[in-house]
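K.L.:
After the sequence you'll find the predicted model.
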Amino acid sequence: MVRISLDVMGGDFGPEVVIPGAAKALERHPDVTFLLYGQRAKIEPLLASYPKLKEKSVFHDCEVAVTMDEKPSQALRRGRYVSSMWRSIEAVKTGNADVVVSAGNTGALMAMAKFCLRTMATIERPAIAAIWPTSTGESIVLDVGATIGADAQQLLDFALMGGAMARALFEIEKPSVGLLNVGVEEIKGQEEVKEAGRLIREAGLDTIEYYGFVEGDDLGKGTVDVVVTEGFTGNIALKTAEGTAKQIAEYLRAAMSRTLLARIGYLFAKAAFDRLREKLDPSKVNGGVFLGLNGIVIKSHGGATAEGFAAAIEVGYDMARNGLTQKIENDLKRYHARHSSSAGPEAA
């Protein structure tokens, strides 16, 4: 059984999306049990409509819910120990849950997760990893918003953590990893990015295949399994991609309804357009993973549909089933043990 803790009050729609989303995930993964945290008056009437989910869930009443516009510091002061967000994270810390999923305020979720779970021993700052649709399948991009202005060592840590996630999610023995840069030439880019490339190359990592620098268009091509960047650039890339997908969908909708002939043509090509719409639908790859913490935390889009939230739950399910936290810990220990042993004589 995989035990999943849910912040039922999180997101733009709260229980109205989380409960049916959990029910959808349970249909696909009957080996899941849920811990539900939220306000009884809002959750119990909805839960009654999903008897199978109710049977596989344990409900915990929490009167305090973190709002989407609260500052992280404010959310910590008001919601620490008592909010649905905090208590759902705490279930992972106490070992009662294998993973927590929330669609709530990203800043508050990261702050509470760091405060409650703490970062791994050798990780200075965590990262948010996104699953990215590509022309060849899917890849992982990190960081997409947690660490602004990462240094070279942090980028190397991101490469190790992203590689571990790729092994857990895609079951790739040695995933390829690239550093996002303004060009593929070694002389281009910021000094921290060039230094990170040197560190990764010289580290001789046996858990990843270092590809080198990749550019923005490589994100959609799927050139590598894992793309590493710092949070400012990664977040802009993520929002740009989401906006572009919506823009293309609007263009297609307008073009297909402009004339009678276009509408008739759409009917003949409907199956193809449905496949395109599904490919561009962000809910199908919903679920950012917080990496570098002592536990698995999944962030769903705040405006996700029930199907989108179910997708985020399924990401958490895969991460828990495939031992994400243990893989990251093992990779970090292996790297730091090798680095310490090689640096030891020089330091002496």
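P.N.:
Yep, that arrived.

K.L.:
Only C-alpha atoms from now on, for both contacts and neighbour counts.
P.N.:
Will do.

K.L.:
Packing partners of the biggest helix by length in the chain?
P.N.:
Taking DSSP state H as the criterion, the chain has its longest helix at helix 231-256. Helices and strands touching helix 231-256, by 3 or more CA pairs under 8 Å, 6 or more residues apart in numbering; DSSP states H and E, are strand 137-142, helix 260-268, helix 270-280.

K.L.:
Of these, which is nearest residue 254?
P.N.:
Nearest to residue 254, of all these, is helix 260-268, at 9.9 Å by CA to CA.

K.L.:
and that closest one, what does it pack onto?
P.N.:
Using 3+ CA pairs under 8 Å, 6+ apart: helix 260-268 touches helix 231-256.

K.L.:
ok, second structure coming up, stack it against the first:
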Amino acid sequence: MPASSSDSRQQGGSLRPLVPGLLACAAAVGTALAVHLLLPALPAMTVAVVLGLLAANLPGVSGWSAGSGRAGLDFAGKHLMRSGIVVLGLKVSVVDVLGLGWPALLLIAGVVLTAFAGTYGIGRLFRLPPPVSLLIATGFSVCGASAIGAMAAVRRIRQQDTVLPIALVTLCGTLAIGVLPLLIGPLGLGPEAFGAWAGASVHDVGQVVATAQTAGASALAVAVIVKLTRVLLLAPMVAAAGIHHRIGSDAGGKFPPVVPLFVVGFIAMVALRSAGWLPPGALEAAAVLQDLLLGMALFGLGSAVRVGHLLRTGTRALLAALASWLLIAALGLAAAVVLIPGR
């Protein structure tokens, strides 16, 4: 009994430093969801990152976020991000994706791979470190912050090195929400074509929804399917990166799994959703849980971004991200025109 009591005290002591940061994450995601309800054009995940940035840089709270709150904020940025990726799998139905047809699937896969290679090349052209270039390429081409978290895990990239790529992918995805709808008229796009463009080129699922819904329900329906096809590519891309890491590394056999456990969980959730066994209520609850987990994770990651440091060191990264955003927007537009010939 005394040993058990000692173990409990040790566990409580190890969890206690996490509490302040996790409570702040929960409060932030609640605020972000409330803002989204009031202003549907603002995705809750984007608001969560912005709140994290404020926590890191406003006098009075920046010291707390770097001090007593840091342990919980870092825990959220790493572990809740991975949990959110698992739950994200419940959004993806292989049946719906296959409904696009093989030519469309191959086209979308081609856009993702071209965007990945092009964005990585742009990052290296701007002399960004290889890990940062890799994470930016993954986030821009697949599914934003979730993809960055998965790639960082399989390549054993430090959590602090994910902060800048996530900030950039959030910035450019938010930029798309405002810019892409303005181009519907000049480009002569119909609702379905615009939805395909948003789904093929905007980074995060929430940002895709916010962008596509401006053109109506038909645009939103196409955008979500195209976007979730990109999300489905997360697992094979992470596995390929893990294999490449093993082949090219001299780590003496000390490697992370080719596919991390949380990505296996993501695949399992995709299979569960595709089987059609879950009632609509369960899927709706899972969507809320995913928002909570990813929102808390993004607040935690955003709280590590010091704007002054970012302005001093991130100019080249910002230029690379904007160039990459233009590249994927162009690729997505070309794919949309092919997918919806009449536009």
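P.N.:
Right, received. Where do you want to start? Keep in mind that this is a model prediction, so the values were computed, not measured.

K.L.:
Can you give me the TM-score here?
P.N.:
With the length set by TM-score structural alignment, normalised by the length of the second structure, the two chains reach a TM-score of 0.28; 149 aligned residues with a CA RMSD of 5.9 Å.

K.L.:
Give me the buried positions along the longest helix of the first structure.
P.N.:
The neighbour-count check on helix 231-256 of the first structure (16 or more other CA atoms under 10 Å) flags 231-235, 237-238, 241, 245-246, 249, 256 as buried.

K.L.:
In CSV: these, plus distance to residue 128 of the first structure.
P.N.:
Formatted as CSV, the buried residues of helix 231-256 of the first structure follow (distance: CA to CA, whole Å):
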residue, distance to residue 128 of the first structure
231, 8
232, 11
233, 12
234, 9
235, 10
237, 13
238, 11
241, 16
245, 21
246, 23
249, 27
256, 37
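
K.L.:
all helices for the stretch 151-300 of the second structure, in order.
P.N.:
163-179, 184-187, 191-201, 205-212, 217-232, 234-248, 261-275, 280-302 (DSSP state H, counting those that start in this stretch).

K.L.:
Name the stretch among these that sits most buried.
P.N.:
Highest mean neighbour count of these: helix 191-201, a mean of 31 (counted as mean count of other CA atoms under 10 Å).

K.L.:
ok now that helix, how far from the chain's centre?
P.N.:
Mean-position distance between helix 191-201 of the second structure and its chain equals 19 Å (CA atoms, centre = their mean, to the nearest Å).

K.L.:
quick one: it to helix 163-179, angle?
P.N.:
Per axes from the mean of the first three to the mean of the last three CA atoms, to 10 degrees, the angle that helix 191-201 of the second structure makes with helix 163-179 is 170 degrees.

K.L.:
Give me the contacts around helix 191-201 of the second structure.
P.N.:
With CA atoms under 8 Å, 6 or more residues apart in numbering as the test, helix 191-201 of the second structure has contacts from 108, 111, 141, 180, 184, 208, 211-212, 215-216, 218-227, 230, 328-329, 331-333, 335-337, 339-340, 343.

K.L.:
now residue 218 of the second structure: how far from residue 196 of the second structure?
P.N.:
Separation of residue 218 of the second structure from residue 196 of the second structure (CA to CA, to the nearest Å): 10 Å.

K.L.:
I should have written residue 25 of the second structure there, sorry.
P.N.:
Computed as CA to CA, the residue 25 of the second structure to residue 196 of the second structure distance reads 34 Å.

K.L.:
With residue 154 of the second structure instead?
P.N.:
Applying CA to CA, the value for residue 154 of the second structure to residue 196 of the second structure is 30 Å.

K.L.:
Next: residue 152 of the second structure.
P.N.:
Using CA to CA, residue 152 of the second structure is found at 28 Å from residue 196 of the second structure.

K.L.:
on that earlier part again, could I get the helices of the stretch 151-300 of the second structure as a markdown table with distance to residue 71 of the second structure?
P.N.:
Converted to a markdown table, those look like this (distance: least, CA to CA, whole Å):
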| stretch | distance to residue 71 of the second structure |
| --- | --- |
| helix 163-179 | 16 |
| helix 184-187 | 45 |
| helix 191-201 | 35 |
| helix 205-212 | 27 |
| helix 217-232 | 30 |
| helix 234-248 | 27 |
| helix 261-275 | 21 |
| helix 280-302 | 10 |
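
K.L.:
Which one of those lies nearest to residue 50 of the second structure?
P.N.:
Of all the helices of the stretch 151-300 of the second structure, it is helix 280-302 that lies closest to residue 50 of the second structure, at 6.9 Å by CA to CA.
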